[in-house]
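>>> missing the sequence, but the structure's below:
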């Protein structure tokens, strides 16, 4: 069947305006501010190719284009006319197309006939034809309809921020009707995006139109730049998104998308409702840039409910909307059966909290934990949730030894599905607080978030504003899985002040006397950067702990940074107590995140792997307000680290120790390692060129080459250190890379191992500094990694047992990484990383030398120049930029396995998109095909098919 669409690209004026006071920085017009109104380019739909009658789209789409839909077997034909003022195109995600219908401009070595689709000039019309074969359709594990999108691809960042983006819904055969998935009552598509008007093609025009006398250098002014970043849902801010209305009992399909930059990591929270996505229940869904997901919701409990991104910066900047659930039919919703009533008595209490009771020896810790004339140190006034025995709030519940690891977190609230949780909350603090839960259902009167509802609420309900000295009783209905609770009078300030705790909801019959059955140990970890600059108590802490409070400048960069505590449960630099277990214990870890854009935390468990959704791993990423449960049976003894390896977080102290002890005389027989493999690998220094071929760069950015030597920049060549393989322990002859390994680029050789192998790596350090070689996910004799001095050779032995390899639910092989651990950050950025494939059966150290080598007369303070710093950040794949990766060659019909790794800092959030092809399987997060990589590993296969 053909799905035909006639689309027009037109210029419009878009208004982001809002009534909210907080919106002033973004939406208020001023002498040097554009205000709420911007010129944009958008897709509009017409009834046919005559472009006489426009198809009116629903108001909730905002500036997005119309919803395009197709089901398996369909051909999608789009006639695109460009009535705007500059060239644009249309490029789909999730559909199959030929090179002549791709709609993407880049150097692909095609001739003029196949380039006509790449860029549609103003006044021209081009017809695109795409298909939805079985290979691109939802699988049996997927929802009936999957969320994709389309956008202009002449210059994607500028085209998209100018407004050219729209939803694309792809469905299983026989499941699509005019309103999307026919099994639902309503469908909504929502785009969560920080629309950066600084990247719009129309920025200069908007300045000329809306600012009478623009100041010189206005476009470089930081406050002006920030004022043009619109944190919107479908282009609406601060609850202005219209038309999200449904009846109680309706089945709703939410198609959620994100696009944009590194900051576009979103945790989407639906208040008071439970959604199903990827066969899991949740109320909060995480999104990456250029990703989409489908969630199903049965509308429950009438009212105007908040829908928001819970990432702190996005919440404060207005990424909020309201959806209305109406009681349309009497008795449509039967009362659900109730289980046990579980009652808790919790108070909010202010106290002094020490992030580092044991002073760390790490020199990097000084800026965070050392008190000074204008530094607070490690002790802060905070507020915590504290449990009491009854509603008199006279006797505190003492924490057991097993609960000491909870640290700053509130008590664990445990319940089973269908239970009712009753929390009697007393506010013993000096300002208003609440309790807002995730993952449970409640009436609108029990919503613990204080938010402005222009439509009906005038006075905040008692649940949303519990004043000092007063009580409120909350009642919630339990669903399932690991969640959290927190105060939400001001969610950002309240949580940074300390009010957060774990909420654990289990299957019926899985709790015994309030504790999980069938597990020896239960641990809860909250990874977040507590930003004390955003605490209610910052001024109190300055007065109390800065030795000269009057010398403090709250805007000074060093002071601001010193108050960002990269913590696990409120402890930094291995101060977290109580993580002790026995070898062979069944351990469940409940992992949660909180915070802002920088808080995409990746937790790495050294020494022992865990199971997550039937996948064996040692690393998992946690979004703000997202929780995961993993299980572990530790089989390596000793003291190990659990850390966030994101560079800034690791250096800032997000590290803890856990200990595995031998508690039983009975010792299970160890696995026999049947095979031994030996690799000879050296660390060697080399000059590395990120862009040896400048053809791609020159064609894409005529006259604007980024990696050049002029203007005091280093260029594309840097001194690096790399792992390279040799034939034997003489280290005289290097192993030449074959054609299928050419793509590895800067990475070391691919090390292969099977379960049952003993891998020996004979490592020679041919560089000028100490280095090592360590792999994630393997077993070693000791947790300590030997530092190999320059000129020395050391043999590292890795054991690959059954708890290291993939499970039967995974593909045959999984990918991990090996790297140097002498200084993880500097060693990594200097180049020392490689892939380790296990199957069943920086900061560069050479920056000063590179400056001396490549810049003739470096100016003073060059290393502090922001433009110079940016020029040294290489956005690379295997150490190559701008299409320089070679060796990615295959034939039509080949089954191809891709091993993907991501490492680095907070900005290293990567979403991988293959033009024209979909993956057949993706063995990390189930069947979701938008591939998301950030400091962890992914593995999947795909079959190449071309028209």
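Thanks, I have it. Bear in mind the structure is a predicted one, so any value in this text is a computation, not a measurement.
>>> C-alpha only now, for contacts and for neighbours.
Fine.
>>> mind listing the helices for the stretch 301-450 of the chain?
In the stretch 301-450 of the chain, the helices defined using DSSP state H, counting those that start in this stretch lie at 312-316, 366-369.
>>> got a markdown table for those helices, with mean neighbour count too?
As requested, the helices of the stretch 301-450 of the chain are exported to a markdown table (neighbours: other CA atoms under 10 Å):
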| stretch | mean neighbour count |
| --- | --- |
| helix 312-316 | 20 |
| helix 366-369 | 21 |
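>>> just put those in TSV and tack on distance to residue 124.
Converted to TSV, the helices of the stretch 301-450 of the chain look like this (distance: least, CA to CA, whole Å):
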stretch	distance to residue 124
helix 312-316	38
helix 366-369	59
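>>> included below, for side-by-side comparison, is a second structure:
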């Protein structure tokens, strides 16, 4: 049996002020989960699955990290500082006494180099706030030791596209399993081992050597993904992973509308970044609603996004509109908290996706959120499903694989062609070094 180790997790935020609930919890005992990283196949395998003998091991944790959607302080699409950008002003992206701005605490997946979860594994800077890239070939098993460092929030890893048995589903609903099984919901400070198989049904499309799938937390998908718990999986045909990686620049493009008002960290962010308004937004005397709300265990309710809020006209209208009817949630005006982002960046604040002239590149695109997007690259076209295209539409929950030959040098934009999303900042840089420049990248294999 051959084992590959590519290791993974999410980073810890400092709890600010005694009034804030803890958001980071160090697991006390990981030995039980570490022992389950044993290479044993799940109790059931799908028809047609032929185990290659290869195990791809990952170490992943969910943690809180402070994230800035526009770290340069500039609207790089207009070429002006944020405080001079009419777009940033229009959408409430400037920090004020009624708007958090562009810096929020996010719940993210981050990778580690081993089962002690002490050293984070490297990931490319352009990947942004996405979770680490998981990779494997058809016939492999992906074995993940997952640790939840969030407190008091539950979290999971749910695969979109790979095969899993019920104990590795990572999804919380009345599904016939025992109450509060670790495979359904990982408690704060807890851990679980997921075993995902890559059967032929998860293989790349005909004529392709690779394909994008995804993973995300699924306690309450809306709140979990808006908090930031999403990540990519790339699947390759048998025996082609190393060659595909060596001959192509591979990039992930996550198009998402992150509504920070729906994040299970929404109230935490209000208390940390707008403490003057926290008392107006949250009613701490409220009781838990009878129905399930927010990021909340089905069997063990927890205080996350469920305290009742005071809906009245005394709070600034552009922060907490009178028309807001979500009385069981913290509630912001969408235009202030909705970030139309690519990999966690707005207004081209991303580290560029870089290529040398004539490089082969694969852009893997995924969409999580509430809206359709249209990926468009200035300067170069992409091949999708055998058709050359200038733009590629993508729907929420969808993953696409596209190919580019980097023939046109320059610093270019890759954008969403949906006008509102473009205005909100859904643009990113990509760069192709010209033949008369020295390309600083390691050359691809031919």
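Structure received. Note that the structure is a prediction, hence the values are computed from the model and not measured.
>>> mind checking the helices of the stretch 301-450 of the first structure for the one nearest to residue 629 of the first structure?
Closest approach to residue 629 of the first structure among those is made by helix 312-316 (23.2 Å; CA to CA).
>>> ok, average deviation of that closest one from the second structure?
In this overlay with the second structure, the average offset of helix 312-316 of the first structure from its partner residues is 0.6 Å by mean CA distance after the TM-score superposition for the first structure.
>>> just tell me the aligned range of that helix in the second structure.
Helix 312-316 of the first structure corresponds to residues 419-423 in the second structure, going by TM-score structural alignment.
>>> show me what the matching stretch is in contact with.
Stretch 419-423 of the second structure is touched from outside by 87, 340, 415-416, with contacts defined as CA atoms under 8 Å, 6 or more residues apart in numbering.
>>> aligned to residue 174 of the second structure, what sits in the first structure?
Checking TM-score structural alignment: residue 174 of the second structure goes with residue 107.
>>> could you say which helix or strand contains the closest residue in space to its match that isn't next to it in sequence?
Nearest non-adjacent residue to residue 107 of the first structure, counting by CA to CA, 6 or more residues apart in numbering: residue 696, 5.9 Å away. For residue 696 of the first structure, the host element (DSSP states H and E) is helix 695-700.
>>> quick one: that helix aligns where in the second structure?
Using TM-score structural alignment, helix 695-700 of the first structure finds no match anywhere in the second structure.
>>> which SSE is immediately downstream of that helix?
Heading C-terminal from helix 695-700 of the first structure (DSSP H and E), you reach strand 717-726.
>>> packing partners of that following strand?
strand 675-689, helix 824-830, strand 833-839, helix 847-854 (3 or more CA pairs under 8 Å, 6 or more residues apart in numbering; DSSP states H and E).
>>> can you pull out the helices in the first structure?
Assigned by DSSP state H, the first structure shows helices spanning 24-27, 156-161, 203-210, 222-227, 312-316, 366-369, 491-497, 538-545, 557-562, 647-651, 695-700, 824-830, 847-854, 866-871.
>>> out of the ones you listed, deepest packed?
helix 491-497 (a mean of 24; mean count of other CA atoms under 10 Å).
>>> residue range for it in the second structure?
Going by TM-score structural alignment, helix 491-497 of the first structure lines up with nothing in the second structure.
>>> any idea how far residue 409 of the second structure is from the counterpart of residue 43 of the first structure in the second structure?
Residue 43 of the first structure maps onto residue 109 in the second structure, with residues paired by TM-score structural alignment. Relative to residue 409 of the second structure, residue 109 of the second structure is positioned 34 Å away (CA to CA, to the nearest Å).
>>> contacts only, for the spatially most central residue of the second structure.
Central residue of the second structure (CA atoms, centre = their mean): residue 230, 2.8 Å from the mean position. Residue 230 of the second structure makes contact with 108-109, 130-131, 214-217 under the criterion CA under 8 Å, 6+ apart.
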